[in-house]
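**Q** A structural model of the following input is requested.
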Amino acid sequence: MPAMFHSCSEFTHWDRDLRAVCGNFSTALSDRHRLFIGSVHGQDVGGLELAYIRTNAGLISRRRTQGDGDDDRHCFLILQSSGYERIRHQDRVLELGPGDLALVDSARAFEIEPQGLVQNISVHLSRQEVRQHFGENPLFGKLARNSVATHTIRALIRSLGDVELSDGYGGERDGPALEQALIGLAAAGLDARTESQPGFACVGHDDLYGLATRLIETSLHETALGPDYLARHLNVSVRQLYRLFEQRQESISRYIQQRRLERIAQDLRAHDLRHESITQIAFKWGFIDAAHFSRAFKRYFQHAPRDFRHQVA
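**A** Modelled structure (predicted):
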């Protein structure tokens, strides 16, 4: 049964297990949950490695590497079993829900932000083999949800989780054969995507709200981010945006500030960002006035930024 962890020490154990199974990641607790839930275990099927991850952590992140080390020899083919999460890579954001699949390059910086409790299965594919198959195309993207290739991958990955397939199951040829099949299917799933989107002015309110919040997520570092910025990039009126957020009892400016503060809190929790000053982190996420940031942070989290970081440490 997956373990339910109640303390920071248990979170540390989960973090350690994640690193052992998946490589060198940085993790942070979520500010939205008082109880941490997490489990990680690996599986080997004829040499093909899989990781089963369940968590409500706030952030799982990876820095860019040279792409030639033992820790970054994989691409991760991620099947979202349940829950919702965002994966950020440079200026791209993937949103995964139950049944979605994504390919992520371990040698590139990316962040995974679970939206509550999530479960996923990560298949570790040889980065070298994926690169040979994909050529110069990016090793990152969400697969077409309803393609034949994606349906086949789902069924194949889920079948590998059968209880009969214990660790070490299969012959020497099984792992490489499965890997080549998954790489080919992943390439087909990515090729089947449709890149065209309807004009922003033609989408429904729920779709427009989703587009607006996704644009906010990818633009938090922009100091100009605000109602005018969103309206210009979404090709809608500022009045329409105000009305859209008011219908959800939200303010655009307050929503943006809260998301910035939550991102800053995650960075203040991250062990590998201890060398960055609080002001550097605040400015990275779009604040331009240190005093204003400090007041807003204390009002939202009931602790000054320095005290918050000290308590986490």
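**Q** only C-alpha atoms for contact and neighbour calcs from this point on.
**A** OK.
**Q** And the strands in the stretch 51-200 of the chain?
**A** Ranges of strands in the stretch 51-200 of the chain, per DSSP state E, counting those that start in this stretch, are 59-62, 74-82, 85-89, 92-96, 101-105, 110-114, 118-126, 141-142.
**Q** any idea where the helices of the stretch 51-200 of the chain begin and end?
**A** Listed in chain order, the helices of the stretch 51-200 of the chain (DSSP state H, counting those that start in this stretch) span 127-134, 148-160, 174-191.
**Q** mind giving me JSON lines with those and columns for mean neighbour count?
**A** Below are the helices of the stretch 51-200 of the chain laid out as JSON lines (neighbours: other CA atoms under 10 Å):
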{"stretch": "helix 127-134", "mean neighbour count": "16"}
{"stretch": "helix 148-160", "mean neighbour count": "16"}
{"stretch": "helix 174-191", "mean neighbour count": "18"}
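**Q** To Ile87, which of these lies closest?
**A** Ile87 sits nearest to helix 174-191 of all the helices of the stretch 51-200 of the chain, at 16.0 Å, using CA to CA.
**Q** Here is a second sequence; please produce its structure as well for comparison:
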Amino acid sequence: MELLHTRSLVPSKWSAVSCDQWADDLHSICGSFNPRLIERGRPVRGAARGIDVCGMQFAHVSNDLDCVHRNWDDIRRDTVEHLFLIVQLEGSCGVDHVGQQATLDVGDCILVDSTKPTTFHFGGNFSNHLSMHLPRQTMYSGKRDKFDIARKLEGFDTMAIMLRALIAKIMSTPDSDGNSASLQELMFNATRQAFVSDTDVLLNPMYESAARRMQMVDMLIDQHLTDANLSAKWLATRIGVSIRTLQQDFHGVGITCTTIIRDRRLRLAKEKIEQIKDVKGGRTIAEVAYSAGFNDISYFNRSFKELFDCAPTDCLRQGGGKPE
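**A** Predicted coordinates for the structure are as follows:
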């Protein structure tokens, strides 16, 4: 089955909805984004709808807006982090992300990080794309690979063809299928392979800006999130600056290094709980906490509840898994 010819994704006719309704629908699926119309008050042709299938979450997004923007305030409001694997189904879309610009045509794929500002440009022209929500911390966890975020795969690229074929397979596989978990892992690995970076970023801390150093720190945290020795001191040593300089860099963005590491480990733990909660005899909360980089279960439980407003056992019991 060719994803680009799936009639449920590429219907012959699109209806119109109010811009407010479209924005609310997008927010409920993807988090905080800000749409902008070319002509104020007119309806939006298209829709924003969620698709949950085979244990995976998708956003099917179509519109004829001017643009949709996500800024730092939007990012701070969202507690869930994803990598969005986007496939263009109809029309075209401009993407401005992490300082790179790309234009997506039909069949093209791109990987976007929800923790970074993004602008999607449409210019009033109709665009239709499918976005697969990949759990960000799971994608980075235990891997030393670097991803080329914002790198476009042309529609004819072998990797783009493979990703579209896997998505089509996932969308036709029911949740009850015994191979659904294996298919999810195959999708994760295929995406890693498709966007793996083959270049090393060289950093000279004496001449680089705080923003550039923070970019490197952000990448190192993702790559070494579950390592026992991950700390501000370890990061400062890796990028060749003093601990004081690194602390000043973090102060400039209004957060501490310890908080970033803790919150990303908590999000990784939550992703792991979501993956095991329907598995009978699966891993315990303590095992999940240890695998995410925590060694104090009381601290983990307290921090988890502060960030997500629920206990980890509450998340697990929703699916009937083992709480202890």
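**Q** TM value for the aligned chains?
**A** Once superposed, the chains reach a TM-score of 0.51 (TM-score structural alignment, normalised by the length of the first structure), with 186 aligned residues with a CA RMSD of 3.3 Å.
**Q** about what we covered before: single out the most deeply packed of the strands of the stretch 51-200 of the first structure.
**A** strand 101-105 (a mean of 24; mean count of other CA atoms under 10 Å).
**Q** Leu111 of the second structure - nearest residue in space that isn't next to it in sequence?
**A** Nearest residue to Leu111 of the second structure, sequence neighbours excluded (CA to CA, 6 or more residues apart in numbering): Leu85, at 4.7 Å.
**Q** residue in the first structure matching that neighbour?
**A** Correspondence of Leu85 of the second structure to the first structure, assessed by TM-score structural alignment: Leu77.
**Q** Gly107 of the second structure now?
**A** Using TM-score structural alignment, the equivalent of Gly107 of the second structure in the first structure is Gly99.
**Q** Surely its match is in contact with Leu79?
**A** Yes - contact criterion CA atoms under 8 Å: Gly99 of the first structure and Leu79 qualify, at 6.5 Å.
**Q** what sits in contact with each of those two?
**A** Jointly contacting Gly99 of the first structure and Leu79 under the rule CA atoms under 8 Å, 6 or more residues apart in numbering are Arg154.
**Q** wait, Met4 of the first structure sits on Val40?
**A** No - contact between Met4 of the first structure and Val40 fails when scored by CA under 8 Å: they sit 11.4 Å apart.
**Q** And the two? Which one has more around it.
**A** A count of neighbours by other CA atoms under 10 Å puts Val40 above the other of Met4 of the first structure and Val40, at 23 against 15.
**Q** and the more buried one, that's in a helix?
**A** No - secondary structure of Val40 of the first structure (DSSP: H, G, I helix; E, B strand; the rest coil): strand, not part of a helix.
**Q** Per the alignment, name the residue of the second structure opposite it.
**A** Val40 of the first structure maps onto Ala48 in the second structure, by TM-score structural alignment.
**Q** Identify the residues contacting its match.
**A** With CA under 8 Å, 6+ apart as the criterion, the residues that contact Ala48 of the second structure are 22, 25-26, 29, 59-62.
**Q** Let me know the closest of those to Arg267 of the second structure.
**A** Set against Arg267 of the second structure, the nearest of the contacts of Ala48 of the second structure by CA to CA is Ile29 (17.7 Å).
**Q** What's the separation between the closest one and Ser291 of the second structure?
**A** Separation of Ile29 of the second structure from Ser291 of the second structure (CA to CA, to the nearest Å): 28 Å.
**Q** again, but for Val87 of the second structure
**A** For Val87 of the second structure, the distance to Ser291 of the second structure - CA to CA - is 32 Å.
**Q** ok, now Leu37 of the second structure?
**A** Counting by CA to CA, the gap from Leu37 of the second structure to Ser291 of the second structure is 45 Å.
**Q** now swap in Asp177 of the second structure and tell me
**A** Remark: distance between Asp177 of the second structure and Ser291 of the second structure (CA to CA) = 27 Å.
**Q** More neighbours: which of these two?
**A** Shown here are Asp177 of the second structure and Ser291; by other CA under 10 Å, Ser291 has more neighbours (18 against 10).
**Q** Wait, the residue nearest to Leu111 of the second structure touches Leu134, no?
**A** Yes - taking contacts as CA under 8 Å, Leu85 of the second structure lies within contact range of Leu134: 7.2 Å.
**Q** Name the nearest residue to the counterpart of Ala187 of the first structure in the second structure, ignoring sequence neighbours.
**A** Matched by TM-score structural alignment, Ala187 of the first structure corresponds to Arg192 in the second structure. Of all residues not flanking Arg192 of the second structure in the chain, Phe147 sits nearest, at 7.0 Å (CA to CA, 6+ apart).
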